[in-house]
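*Asks:* Provided below for reference: sequence and predicted model.
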Amino acid sequence: MKTFFGFAVLVPAPVGALIVIILTCLAGTMAGLVLCVFSLDVTRLSGIAHTGNSADAARARRLVAILGKPHWLLIALLTWNDIALEMLPLVLNTFLPPAAAIVTSVAITLVFCEILPQAFFIQHAFELSALLSPFIRGLMWITAPVAWPMSKLLDAVVGDKEAVFFQRRELREVIRIQDEMGERRRWKRAEVGEGGGESQGNGEEDLTKEEAKLMLNVLSLSESTAKDMVQLPSEIMYKWHIDTPLSPSLIAEVFAKGYNFIPVYEDADDPTNVSQILMTKMLLLLIYRSESDGVCVRDMQLVPLQRFNGSTMATEVFVHLQRISPSIAAITSEAGDKVVGLLTLRTISEQIHETTFQAEMDPLSPSPMQVMVRSWKAFRRVGEYTISVSSRPSSLNTSFALIPTIPAIERSMRRADSAARLSIVVNTGEASPP
């Protein structure tokens, strides 16, 4: 007479089949959980717990609490998996011949307890693990008398699992792979005619091309030196000697080219050794100065340049440029005896964004400073006309040619105030002086 686990109890075939189904489900669930729970990264789960939507954040917090004791969790899952797998042939043996029970047990274990559960669970690791987290916690406490001491022993012998920490190059490759995967998804969505960004299933869109480009360039910045970031060598850089006279034609040339600053050198024998800069906007102070005053670069307010060795990491220079004004530094050779070029915060930002920013002094820029530059000619024209119609002494610059006028306008301007003069002169339609 067959017994059921040593008891002389006749188990009906339907009850035995139900027990087999329960054991199969338990073994398959444990096998799937062992695979999917330990495939989750605690670092990523912590990020979802803090930045994800409310549903995903709650799931991630439950999983982080369970994965905080990995050895206890592992022993509990393996214990229940082994219990189910060992009981399965014993139950089958109660209503099947021994040979048939072994063959049936192996087939059920292979198909329903290993292949199918693991293939299904790994596709939905996060959702299923979070859904079954209360059940997992219950299994851990049931096996605690055996599993907890063994987990402490494993903690002492094996140690805790270290969190995944990406090095800079590894992180860059992860971002690049993520960008390529997102690009493929966007192509697939375009083929089926779906618009919008591809969602990851948690309410957020995939990484865009611009985001990936910025992150890759920022990570690459730490592998570049200051010398690598210099785009314009000092040999071909537009610069002035400290004793260069500031003539109206020279100032007009600078404004026409849109320079934000002019490098200044003191040693006439070594023009590349720039030590100071002159901000172009300072030249607006010379609007009403006469050329006979003999103003030169030395008389202007010059800004000393801070120097960095060419071997300095670009990130260090980038951080320093954010703390100084103007954000310009001289980059020297590795020996420190020669200036190889200038590096600005704008230059680094352009290389990070892979674009070109419009400069403040760009002739096509709508910036307030460029509006003042365009108004410079009108100011000069008003001043010169005032000199031509007034006998009062004036210190206005007379180096530019006067604009011809008609007597009627002259008589009206003698009676008008300064505001009316400005309005009439500006609206005469004459070409502006260079």
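*Replies:* Perfect, thanks for sending it. Residues are numbered from 1 along each chain as shown.

*Asks:* please make it C-alpha for all contacts and neighbour counts, starting now.
*Replies:* Will do.

*Asks:* in stretch 30-39, which residues are buried?
*Replies:* By 16 or more other C-alpha atoms under 10 Å, the buried positions in stretch 30-39 come out as M30, A31, G32, L33, V34, L35, C36, V37.

*Asks:* ok, now which ones touch I83?
*Replies:* The contact partners of I83, by C-alpha atoms under 8 Å, 6 or more residues apart in numbering, come to none.

*Asks:* that one and V303, how far apart?
*Replies:* As judged by C-alpha to C-alpha, to the nearest Å, I83 and V303 stand 79 Å apart.

*Asks:* give me the subset of the buried residues of stretch 30-39 lying in helices.
*Replies:* Among those, the ones falling in helices (DSSP state H) are M30, A31, G32, L33, V34, L35, C36, V37.

*Asks:* may I see the residues you listed organised as CSV, with distance to D56 added?
*Replies:* Putting these into CSV (distance: C-alpha to C-alpha, whole Å) gives the following:
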residue, distance to D56
M30, 23
A31, 24
G32, 21
L33, 19
V34, 21
L35, 20
C36, 17
V37, 16
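
*Asks:* so what's the residue count around I102?
*Replies:* Residues lying near I102 (other C-alpha atoms under 10 Å) number 17.

*Asks:* L90 is in contact with that one, correct?
*Replies:* No. Using C-alpha atoms under 8 Å, I102 makes no contact with L90, being 9.1 Å away.

*Asks:* which neighbours do these two share?
*Replies:* With contacts defined as C-alpha under 8 Å, 6+ apart, no residue is shared by I102 and L90.

*Asks:* which residue ranges of this structure form strands?
*Replies:* With strands called from DSSP state E, the chain shows them at 240-241, 261-265, 274-279, 303-304, 306-309, 328-332, 339-344.

*Asks:* let's bring in a second model and compare:
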Amino acid sequence: MFSSGSLPRLILLAVYLPLRSAFPLSSTPALHAAEDAEHDSSDLWLDLGAAVALVLIGGVFAGLTIALMGQDTVHLQVLATSAEGPERKHAQTVLKLVGKGKHWVLVTLLLGNVVVNESLPIVLDKALGGGWPAIVGSTVLIVIFGEVIPQSVCVRYGLPIGAYLSPVVLFLMYVFAPAAWPTAKLLDWLLGENHGVVYKKAGLKTLVTLHKSLGSKPAERLNEDEVTIISAVLDLKDKAVQSIMTPMDHVFTVSTESILDEKTIELILSAGFSRIPVHAPNDPSNFLGMLLVKTLITYDPEDAKPVAEFVLATLPETSPETSCLDILNYFQEGHSHMALVSKHPGENGGALGVVTLEDVVEELIGEEIIDESDMHDDTQRPAEQPQQSSVADFPVPLNRTLRRASTAPIAKPGYISSITPQQRQHLDNLAPSNLARKPKHTRFPFVKIKRSLQANGDNDGVKGDSAVQGSADENTPLLRS
């Protein structure tokens, strides 16, 4: 029935099959375990690599938040216009990015940072098997490598880093635009757009003062004079002319009936003023114009003419509340460098004092300007002002007495003999450019001008609400005909 080779084969099968069922071989499970271990090892390194990448990306988002949001818009504008080299280019790049919407940039960076930080625990959970190792690992990685180190670096090098990564941020802004842009517009509506820090005057003065000591190089610091002038300019708008004017008790004035003889001329010259307010007779508070001392160069004091016969310059009037900056703007028109401070500008009476361009400039530089013609210390403070000048205050030196050439007992001064006819003709035409009888128009409403008695033939003057258009002819004589 069976061949000789089939019987041993049947016996072998009958013995092997029960033994294999009772004692399974271990070679097959070991092979599968090796394959699983190799697969798990590759997944672990992949998860760890993904975790490192997420930490680095999260650090970039956190650092860019500091680098871009920490830049003040006003400061960027300053750097973009006044800085040099790479700093200027970086500021222009960042300013262009932030100009698209600072809240839009902020929401984009925060949204990207949240996505990365929320993904990190999931990746570490697979790599570390979940539980407390994943929590501790993600916390340490995020705090140290995702927040502290990147933000510390970007605080120091925020501008160049922000400029270098601006294209990446701009790309992400459009990627996250469906969620980021509406949120940014909502923030703009609720909080307002961020236009940078705008300092008040007090803050600017403090900032300027700090620059005396700030800066690593002497060239970067401000010196004392620069700080004084800048601070004075900031205060000029809020300072009234009443605080810097010379009170009328200390102003050298003359009447229209004053006779310009030798004694009066010497008094005028000794006083050292270039402009002298002229008031109506018997009314020292009603001023009609001012006498320019330069017009007396060719005048012979032996003629003994009254002031009323001279061509007077316009004396504008303003209220004591007018700011120093406003009166400086008026002086820059060139119509006058002196103004009368009055309770009732443009009306008779009420004179309080005078303010000049020199007073405003002294206020700007914080120091008194003393030229070679100053005869006394004039600090514009009432307590230190000299009283109104008189003949006794200024004794007449014999060598300065002015006489007619034909009657001089001694040799006439050299400067008289050296004047040519052409120069004398020019000196005869030194009339004021802004005549009191025909004042020029001014665009400043706080300045009032009234016509002098020369335009009306009386001693009262005429009240004017504003200046009248007009100018002096270049051939206007110094004396009225």
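*Replies:* Here it is on my side, so go on. Owing to the predicted nature of the structure, the values given are computational and were not obtained by experimental measurement.

*Asks:* who's in contact with the closest residue to N273 of the first structure other than its chain neighbours?
*Replies:* Leaving aside its sequence neighbours, N273 of the first structure sits nearest to V339 (C-alpha to C-alpha, 6 or more residues apart in numbering; 5.5 Å). For V339 of the first structure, the contacting residues are S234, T272, N273, V274, A330, I331, T332, S333, by C-alpha under 8 Å, 6+ apart.

*Asks:* could you count how many residues lie near the nearest residue to G131 of the second structure once chain neighbours are set aside?
*Replies:* Leaving aside its sequence neighbours, G131 of the second structure sits nearest to D125 (C-alpha to C-alpha, 6+ apart; 7.4 Å). A count of neighbours around D125 of the second structure, defined by other C-alpha under 10 Å, yields 18.

*Asks:* if I look at D125 of the second structure, how far off is S42 of the second structure?
*Replies:* In terms of C-alpha to C-alpha, D125 of the second structure sits 16 Å off from S42 of the second structure.

*Asks:* repeat that for V148 of the second structure.
*Replies:* V148 of the second structure is 31 Å from S42 of the second structure, where distance means C-alpha to C-alpha.

*Asks:* more neighbours: which of these two?
*Replies:* Neighbours were counted for V148 of the second structure and for S42 using other C-alpha under 10 Å; V148 has more, 14 against 10.

*Asks:* the first structure: which residue goes with the more buried one?
*Replies:* In the first structure, the residue equivalent to V148 of the second structure is I115, according to TM-score structural alignment.

*Asks:* tell me, how many residues neighbour A58 of the first structure?
*Replies:* Using other C-alpha under 10 Å: A58 of the first structure sits among 15 other residues.

*Asks:* which residue comes closest to the residue mapped onto A80 of the second structure from the first structure once chain neighbours are left out?
*Replies:* Aligned against the first structure by TM-score structural alignment, A80 of the second structure finds its counterpart in A49. Residue nearest to A49 of the first structure in three dimensions, not counting chain neighbours: A57, with 4.0 Å by C-alpha to C-alpha, 6+ apart.

*Asks:* the one you found contacts H50, correct?
*Replies:* Yes. A57 of the first structure is within contact range of H50, at 6.6 Å (criterion: C-alpha under 8 Å).

*Asks:* and the two? Which one has more around it.
*Replies:* Taking neighbours as other C-alpha under 10 Å, A57 of the first structure and H50 compare with A57 leading, 18 against 14.

*Asks:* ok, that one - contacts?
*Replies:* Neighbours of A57 of the first structure in contact, by C-alpha under 8 Å, 6+ apart: I48, A49, H50, T51.

*Asks:* what sits against the first one?
*Replies:* Which is I48 of the first structure. Applying C-alpha under 8 Å, 6+ apart to I48 of the first structure gives the contacts D56, A57, A60.

*Asks:* again, only this time at 10 Å
*Replies:* Residues in contact with I48 of the first structure (C-alpha atoms under 10 Å, 6 or more residues apart in numbering) are V42, S54, D56, A57, A58, R59, A60, R61, N202.

*Asks:* what's the spacing between the aligned residue in the first structure for the residue nearest to G131 of the second structure and I22 of the first structure?
*Replies:* In the first structure, the residue paired with D125 of the second structure according to TM-score structural alignment is N93. To I22 of the first structure, N93 of the first structure is 16 Å away according to C-alpha to C-alpha.

*Asks:* ok, P134 of the first structure next?
*Replies:* With C-alpha to C-alpha as the criterion, P134 of the first structure and I22 of the first structure are 19 Å apart.

*Asks:* so what's the residue count around the nearest residue to D283 of the second structure once chain neighbours are set aside?
*Replies:* Spatial nearest neighbour of D283 of the second structure, excluding adjacent residues (C-alpha to C-alpha, 6+ apart): G349 at 8.0 Å. Using other C-alpha under 10 Å, G349 of the second structure has 16 other residues around it.

*Asks:* wait, G349 of the second structure sits on P284?
*Replies:* Yes. The criterion here is C-alpha atoms under 10 Å, and G349 of the second structure meets it with P284 at 8.1 Å.

*Asks:* next, show the common contact partners of these two.
*Replies:* By C-alpha under 10 Å, 6+ apart, no residue touches both G349 of the second structure and P284.

*Asks:* only the buried subset of the contacts of I48 of the first structure, as a ChimeraX command please.
*Replies:* This is the ChimeraX syntax for the buried subset of these, where burial follows 16+ other C-alpha under 10 Å:
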select :42,56,57,59,60,61
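
*Asks:* inside helices: which ones of the contacts of I48 of the first structure?
*Replies:* Counting by DSSP H, the contacts of I48 of the first structure place V42, S54, D56, A57, A58, R59, A60, R61 in helices.

*Asks:* pick out whichever of those residues sits closest to A156 of the first structure.
*Replies:* For those, the minimum distance to A156 of the first structure (C-alpha to C-alpha) is 20.7 Å, reached by V42.
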